[in-house]
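Could you work out the structure for the sequence below:
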Amino acid sequence: MSAPGILIARIEAVLAEHRELWSARREMRRRKISDGAFRGRPSNTPASFWLKVAIAGPDDCWPWRGHTRGDYGRYSEKSKHIDAHRYAWIWSNNYNPTRQQFVMHRCNNKKCCNPSHLELGDAQINTADAYKDGLAKSGEEHHRARLTAGQVLAIRGDRRRQVDVAADHGIGQPLVSAIKTGKIWKHLEG
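Below you'll find the model as predicted:
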């Protein structure tokens, strides 16, 4: 059996166990049998996670159908919130990555929880992927851009003191310095 097939079999086993637990719980309620194990709200389990994922074929995206924050699925376990795709990766690989490690989507679908579409990386790789795939914006398209490309080129060509250039454009001198040294707006020639 292929790796995705084994993973789907594991998920189906977890869901079957979940269904058995809930049918036993319903039966006990029907018979009015009290057992301390069934009191209160059940804690989140891998089954409760996978019930919120639309599992399709092994090569298809498995979108998260639960709570979201921004464009990413969110899952809560024992009062801890975690990105749904990260939980899917942790569960399927039995390894909890460090904070410096990112669980990245190969498919660029932010709600996808298919572990075969996920891989580990770091901040630098994640950012490079975002730019390569057109998900990250730079220059005027960036949501925090305060200058246009024309203004940046004018700043680069301006030979006055940086504080004077900054005052004319309504920005700080460190920003002018970063533009002139090429630390930011690298994609512009000139």
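
C-alpha from now on. contacts and neighbour counts both.
Noted.

And the helices in the protein, which stretches?
3-30, 46-50, 84-93, 123-132, 149-157, 162-169, 173-180 (DSSP state H).

His105 is nearest to which of those helices?
With Cα to Cα as the criterion, His105 lies closest to helix 84-93 of the helices of the chain, at 8.2 Å.

start to end distance for stretch 79-99?
18 Å (Cα to Cα, to the nearest Å).

List the buried residues in that stretch.
Within stretch 79-99, the residues that count as buried by 16 or more other Cα atoms under 10 Å are Asp83, Ala84, His85, Arg86, Tyr87, Ala88, Trp89, Ser92.

Identify, from those residues, the entry nearest to His143.
Among the buried residues of stretch 79-99, Asp83 lies closest to His143 (Cα to Cα), at 23.4 Å.

so what's Ser116 closest to, chain neighbours aside?
Excluding its sequence neighbours, the residue lying closest to Ser116 (Cα to Cα, 6 or more residues apart in numbering) is Pro4, at 6.9 Å.

hang on, the one you found packs against Pro58?
Yes: Pro4 is within contact range of Pro58, at 5.5 Å (criterion: Cα atoms under 8 Å).

Please say which of those two ends up with more neighbours.
Neighbour tally, Pro4 and Pro58, criterion other Cα atoms under 10 Å: the higher count belongs to Pro58, 18 against 15.

Would you do the same for the sequence below? I want to compare the two.
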Amino acid sequence: MSDILNWIERAMVRTEIDRSSGCWLYNYDISHNGYGRLDVDGKRVRIHRLSYGAFKGEIPEGVLVCHRCDVRNCWNPNHLFLGTPQDNFDDMVSKGRNILYTPGSPISPKLTEPQVLEILSRIASGEDNKSLAEEFGVAGSSISKIRKGKTWKKLTVPSSGQVMSAEACPPPHVSAPSI
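Got it, this is the predicted structure:
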């Protein structure tokens, strides 16, 4: 029990309560994808999972702790629920959060489609992530994600090395993301 109180006390010092939403916003150690993290017993653990376990009970293996509020660094136990990856995906779709970037949308990436086409062409020619990232003013991880097809999926580099835009590619199959 003292271990639980210990991490709760440490977390509360680094938490802002959003009075309008009720979110407990942990703002100290945030992962690259927006989840609050805390070190407990030498392991870095997502704080919303700690919260669910401490306030609501055990989390079965393979089950996700999902956010009703859709705020990844929130750890208010009243905002958390258990679900499968499919439940989490369905929740995202039901709330309209599955919108992919399309030109003219209010979500604006740092890179434009012509820039990504240039990057893909240069990747096909063997250029490294670091030099491309420096030239285009983005993180190396952004170039890596383009290279691996994790972002800008509508653009491809066929085996011929020629870059194709979405219009020349068959429509992608959309499925639940792996979490």
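
How close are the two chains, by TM-score?
The TM-score (TM-score structural alignment, normalised by the length of structure 2) is 0.52; 116 aligned residues with a Cα RMSD of 3.2 Å.

Considering the buried residues of stretch 79-99 of structure 1, which is situated nearest to Arg146 of structure 1?
Checking the buried residues of stretch 79-99 of structure 1 against Arg146 of structure 1 by Cα to Cα gives Asp83 as the nearest, at 31.3 Å.

just to revisit the earlier point, which residues are in contact with both of Pro4 and Pro58 of structure 1?
Counting by Cα atoms under 8 Å, 6 or more residues apart in numbering, the contacts common to Pro4 of structure 1 and Pro58 are Ser116.

residue ranges for the strands of structure 2, please.
With DSSP state E as the criterion, structure 2 has strands at 15-17, 24-26, 37-40, 43-46, 64-67, 80-83.

quick one, which of the helices of structure 1 is packed in tightest?
Of the helices of structure 1, the one with the most neighbours on average (mean count of other Cα atoms under 10 Å) is helix 84-93, at a mean of 20.

most centrally placed residue in structure 1?
Tyr72 (5.4 Å; Cα atoms, centre = their mean).

just checking, what residue in structure 2 corresponds to that one?
Applying TM-score structural alignment, one finds that Tyr72 of structure 1 aligns to Tyr35 in structure 2.

doesn't Trp75 make contact with that match?
No: with contact defined as Cα under 8 Å, Tyr35 of structure 2 does not reach Trp75; the gap is 9.5 Å.

Quickly list what's touching both of those two.
Listed as contacting both Tyr35 of structure 2 and Trp75 by Cα under 8 Å, 6+ apart are Ile47.

In space, what's closest to the equivalent of His117 of structure 1 over in structure 2 - neighbours in sequence excluded?
In structure 2, the residue matched to His117 of structure 1 (TM-score structural alignment) is His79. Among residues not flanking His79 of structure 2 along the chain, Arg68 sits closest, at 5.1 Å (Cα to Cα, 6+ apart).

Lys56 of structure 2 too?
With Cα to Cα, 6+ apart, the residue lying closest to Lys56 of structure 2 is Pro77, at 7.2 Å.

Now for the one you found: which residues touch it?
By Cα under 8 Å, 6+ apart, the residues touching Pro77 of structure 2 are His48, Ser51, Tyr52, Phe55, Lys56.

Can I get the strands of structure 2 in a markdown table including distance to Val174 of structure 2?
Shown next, in a markdown table, are those (distance: least, Cα to Cα, whole Å):
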| stretch | distance to Val174 of structure 2 |
| --- | --- |
| strand 15-17 | 36 |
| strand 24-26 | 31 |
| strand 37-40 | 30 |
| strand 43-46 | 27 |
| strand 64-67 | 21 |
| strand 80-83 | 20 |
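
I'd like to know which of the ones you listed is closest to Leu100 of structure 2.
strand 64-67 (20.4 Å).

mean distance, the closest one to its aligned residues in structure 1?
On superposition with structure 1, the mean distance recorded for strand 64-67 of structure 2 (mean Cα distance after the TM-score superposition for structure 1) is 0.7 Å.

so where is that strand in structure 1?
Under TM-score structural alignment, the match for strand 64-67 of structure 2 is residues 102-105.

just to revisit the earlier point, can you give me the distance of the residue nearest to the centre of structure 1 to Gly139 of structure 1?
According to Cα to Cα, Tyr72 of structure 1 and Gly139 of structure 1 sit 25 Å apart.

for Ile184 of structure 1, same thing?
Separation of Ile184 of structure 1 from Gly139 of structure 1 (Cα to Cα) stands at 9 Å.

No more questions from me, cheers.
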